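In: following is a predicted model, sequence given first.
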Amino acid sequence: MGQKGWRVGFVSQGYDTWNKKDAFRTHVGGVNSFHNKEKEKCEFLIREKQAINVVLRRQTEAEDRKYKARLHVYVIVVRLLLKTGLPFCRHDELVNSENKGLYIEVLKAIREASEDIFNNTLENAPKNNQLISPKIKKELVQCFAQEEQMAFVLCYVDNFGFVKERFIGLVHVKDTSSLILKNVINEVLTSNKLSFSQIRGQGYDTASNM
């Protein structure tokens, strides 16, 4: 662009001296000439590994892997707190707070055991993707709530004639079809050394499938 004569020649007057070596060398110029700089940029675009879309995709995939690894750790924390029935938060979760609540404190304890987790969570995660806001916590809990599960409670009469009820536990089920529920019930009874022959009644609270 610095020598307008060439530009005018290409655009309006035409350029017909390609067979003259000196003219061609002049047109190409030195290593830092406009022609060679543009030729270098063109080669960069042609190279697949250096193409803009490839570089951006590579960066996106790397961030996606980090996000999934970060989310996996938070799911472990949420599962622990839900299973034990412990509270997630405190009223004070500021940076200088000595106790930020179990959600963050448990995570901080896990971070101490892994450098990778430490470098990918809390202050080392992107500011808009630290997964510690109240909204995110509620969404994670909601995800657990949507998983299919069946609770077992046994009602029985003891040796003294008293009616007793005992909560056995929660069991994950793929769906709530009759066959799946029957098989899961049988597995739970078998693991507790019980059988269908001992059952005198069954009840399904607000179940859509009896």
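Out: Cool, got the structure. Keep in mind the model is a prediction, meaning the values are calculated, not measured.
In: can we go C-alpha only for contacts and neighbour counts from here?
Out: Noted.
In: so where do the strands sit in the protein?
Out: 149-157, 163-172 (DSSP state E).
In: and the angle for the last one with strand 149-157?
Out: This points to strand 163-172. 160 degrees (axes from the mean of the first three to the mean of the last three Cα atoms, to 10 degrees).
In: show me the one of the strands of the chain that comes nearest residue 37.
Out: strand 163-172 (63.2 Å; Cα to Cα).
In: quick one: closest of the strands of the chain to residue 75.
Out: Nearest to residue 75 among the strands of the chain is strand 163-172; the distance by Cα to Cα comes to 16.6 Å.
In: list the helices and strands the closest one packs on?
Out: strand 149-157 (3 or more Cα pairs under 8 Å, 6 or more residues apart in numbering; DSSP states H and E).
In: try it again at 10 Å.
Out: strand 149-157, helix 178-191 (3 or more Cα pairs under 10 Å, 6 or more residues apart in numbering; DSSP states H and E).
In: how close does residue 42 get to residue 4?
Out: Distance of residue 42 to residue 4, computed by Cα to Cα, to the nearest Å: 22 Å.
In: thinking again about what came up before, out of the strands of the chain, nearest to residue 54?
Out: Using Cα to Cα, the strands of the chain put strand 163-172 closest to residue 54, at 41.6 Å.
In: between that closest one and helix 178-191, how many degrees?
Out: Using the same axes, to 10 degrees: strand 163-172 against helix 178-191 is 120 degrees.
In: quick check: closest non-adjacent residue to residue 144.
Out: residue 79 (8.0 Å; Cα to Cα, 6 or more residues apart in numbering).
In: pretty sure that neighbour contacts residue 137?
Out: No. Using Cα atoms under 10 Å as the test, residue 79 is too far from residue 137 to be in contact (11.5 Å).
In: neighbour count winner among these two?
Out: Taking other Cα atoms under 10 Å, residue 79 and residue 137 do not tie; residue 137 has more neighbours (17 against 14).
In: that one reaches residue 78, doesn't it?
Out: Yes. Applying Cα under 10 Å as the test, residue 137 and residue 78 come out as touching, 8.1 Å apart.
In: in this structure, which helix has the most residues?
Out: helix 52-84 (DSSP state H).
In: hold the first one in mind and look at this next one:
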Amino acid sequence: MRRYYQPVPKRTLECGAGTPTGLKKRANVTKKFNPDATTSDLNRHRSIDGYHGETKDKVGGGTSDHSKGRKGLEDFGYQSKSHELSSIHPDIGSAYRICFIASLDCARFLLMQGMAFSGPGQSPTSINKGNLLELIDLYKKRDKEVERAFDMNVVGNIDITSPLIQKGLAKACAQEVTEVIIGEIGDGNFTILIDDSHDMAEKYQMAVFVRFVNKKGKVIERFLGLEYLTEDTPAAFKETLVGLLAQHGLSISKLRGQGYDGASNMRCEFNDMQLLIHNENPYAFYVHCFAHQLESVLITVSRCSSSLIHDFFVSISLIITTTIESCQMMDKSTEKHHQTTLNKLESGEILSEGSNHKEKNLASLGGTRWGSYYTTLGRINMMWDSVLDVLMIVHQHGRQPSRAGGLIQTMESFEFVFILKMMLKLFTITNELSLVLQRKDEGIIQAVGQLTDVKECLQTLRNNGWESLFEDVKSFCATNWIPVPNMDEHIRATGHSRRDGVTLT
């Protein structure tokens, strides 16, 4: 046990409390702090004001291991691609630059021409790779240096022609063009032109254009940008516009005019927005859009005034889309129309002399408002049997048979025929004026004179045109086996459920 527990000497036990002698003596000593004794020690170091920003002591010194490690960590986060490229191949940097410049040149050409980079189903493995890739291939055939650069498979896993790179090229070109436009405006005044539109996902967006006078004294109009609208309120419109202008360094105080889409004006969508902007800047005068088609305005107002007319034009668009979904269907439509025309000529229903029975196809409506509905409705009326036959073929052998069957049922209804005949009469009166208003060489006096005549014709149609219109509709329905409802019978009002009991005659 002596190995683990040493005996305590008797002299230590006599000191009391079992405290060792050295500790007992140290406890009885009180040592005070003397500041004078540290004066010489403080003078050995420089004051804080004497330090230099790049000079460090000991661990923080520029040559210490700590500083070298910190510097290496910072350099690791700021590696440039040039280091990576130079480590792979000495010529890889110039090859990548050649490929990039060639792709950028092709992208700029397509953007200037307003052409898409690629279409649906087009990829690097398809026969038609798309406009951009095909143009790059043509570039490679014309320039052997570019072909060698692309054949080197630059940077391994980075494809210079990938969709992500293509999108980046388009965005970079757009930013450069926008900067040039903003530079042309400078500190001068400008006006805005606004239109509403929808993207492929049917999201509501606002298209903004600027109009200004350049240094040569010419009036220039340029597209500024598209902005999505989460709300359709005047305050949201104004906030979105101000944000877009501020994004490009433009101030609303320099605004000297504001114009809006003609059809949107008729729907009163931007009226309150005009007032909000005018209250903030009284010099931002409203300028009416005279460049809009009269036909488009009439259609927009008609669709907003009645749900039946709105559904009618939706059906028209679906009919056009369905009947021209394949060239085979269009050939059958044209062939059927020729045969019908020959039968009418033989029976004497139409006369060959002076008759316009040339080859006709259904006019496709564009995605914008500049498509001619007057031409489309006229051809549907003329090729009625052919359109129905094509829809039946699509219903039996097409990719969307259910939609074609529903369109057949819609066309063979009294409401569809009535609206078709009514809109044709309306467009027949207004079509000439609509074309005249688009001519730049037409004087305003002649246009106003034609406007007076059109108003008189419309008033006559409203007062005395019902009987002739109704007889035309009944005759058409009887010829095509379409039932005509009893006009004295009570039917359910549109927009109401049968349980509401709301009827009309």
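Out: Yep, that arrived. Small disclaimer: the values here were computed from a predicted structure and weren't measured.
In: tm score of chain vs chain?
Out: Here the TM-score for the pair of chains, by TM-score structural alignment, normalised by the length of structure 1, is 0.46; 123 aligned residues with a Cα RMSD of 3.8 Å.
In: ok, back up a step: how close does the residue nearest to residue 144 of structure 1 sit to residue 149 of structure 1?
Out: Taking Cα to Cα, one finds residue 79 of structure 1 at 14 Å from residue 149 of structure 1.
In: quick one: residue 226 of structure 2 is in a strand?
Out: Yes. Under DSSP: H, G, I helix; E, B strand; the rest coil, residue 226 of structure 2 falls within a strand.
In: how about it: what's its closest non-neighbour residue?
Out: residue 207 is the one closest to residue 226 of structure 2 (Cα to Cα, 6+ apart), at 4.7 Å.
In: how about residue 139 of structure 1, what does it touch?
Out: Residues in contact with residue 139 of structure 1, defined by Cα atoms under 10 Å, 6 or more residues apart in numbering, are residue 145.
In: mind listing what's buried in the helix or strand containing residue 391 of structure 2?
Out: Residue 391 of structure 2 belongs to helix 384-397 when assigned by DSSP states H and E. Within helix 384-397 of structure 2, the residues scored as buried using 16 or more other Cα atoms under 10 Å are 385-395.
In: one more: stretch 183-194 of structure 1?
Out: 184-185, 188-189.
In: hmm, back to that, can you get me a residue count around the residue nearest to residue 226 of structure 2?
Out: 17.
In: ok, now residue 74 of structure 1?
Out: Counted with other Cα under 10 Å, residue 74 of structure 1 comes out at 22.
In: thought it was touching residue 111?
Out: No. Using Cα under 10 Å as the test, residue 74 of structure 1 is too far from residue 111 to be in contact (11.1 Å).
In: in the helix or strand encompassing residue 98 of structure 2, which residues are buried?
Out: Here residue 98 of structure 2, judged by DSSP H and E, is contained in helix 92-113. Buried residues in helix 92-113 of structure 2, counted by 16+ other Cα under 10 Å: 92-93, 95-96, 98-100, 102-104, 106-108, 110.
In: and those residues as JSON lines, adding distance to residue 491 of structure 2?
Out: JSON lines is the format used below for those (distance: Cα to Cα, whole Å):
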{"residue": "92", "distance to residue 491 of structure 2": "78"}
{"residue": "93", "distance to residue 491 of structure 2": "77"}
{"residue": "95", "distance to residue 491 of structure 2": "75"}
{"residue": "96", "distance to residue 491 of structure 2": "72"}
{"residue": "98", "distance to residue 491 of structure 2": "73"}
{"residue": "99", "distance to residue 491 of structure 2": "69"}
{"residue": "100", "distance to residue 491 of structure 2": "68"}
{"residue": "102", "distance to residue 491 of structure 2": "67"}
{"residue": "103", "distance to residue 491 of structure 2": "64"}
{"residue": "104", "distance to residue 491 of structure 2": "64"}
{"residue": "106", "distance to residue 491 of structure 2": "62"}
{"residue": "107", "distance to residue 491 of structure 2": "59"}
{"residue": "108", "distance to residue 491 of structure 2": "60"}
{"residue": "110", "distance to residue 491 of structure 2": "56"}
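In: among these, which two are most distant?
Out: 92 and 110 (27.2 Å).
In: helix, strand, or coil at the residue nearest to residue 226 of structure 2?
Out: strand.
In: run through the residues that contact it.
Out: Contacts of residue 207 of structure 2 by Cα under 10 Å, 6+ apart are 193-198, 223-228, 241.
In: if we go to 8 Å?
Out: Taking Cα atoms under 8 Å, 6 or more residues apart in numbering as the criterion, residue 207 of structure 2 is in contact with 194-197, 224-227.
In: over to residue 457 of structure 2?
Out: Neighbours of residue 457 of structure 2 in contact, by Cα under 8 Å, 6+ apart: residue 429.
In: what about residue 27 of structure 1, neighbour count?
Out: Count around residue 27 of structure 1 with other Cα under 10 Å applied: 15.
In: hmm, I typed the wrong one, I wanted residue 78 of structure 1.
Out: So residue 78 of structure 1, with other Cα under 10 Å, has 20 neighbours.
In: can you give me the distance of it to residue 116 of structure 1?
Out: Distance, residue 78 of structure 1 to residue 116 of structure 1, using Cα to Cα: 20 Å.
In: same question for residue 156 of structure 1.
Out: Taking Cα to Cα, one finds residue 156 of structure 1 at 50 Å from residue 116 of structure 1.
In: next one: residue 69 of structure 1
Out: For residue 69 of structure 1, the distance to residue 116 of structure 1 (Cα to Cα) stands at 9 Å.
In: over to residue 145 of structure 1?
Out: 29 Å.
In: now do residue 106 of structure 1
Out: Distance from residue 106 of structure 1 to residue 116 of structure 1, by Cα to Cα: 16 Å.
In: those two: who's more crowded?
Out: Neighbour totals were compared for residue 106 of structure 1 and residue 116, and residue 106 leads with 18 against 13 (other Cα under 10 Å).
In: sounds good, over and out.
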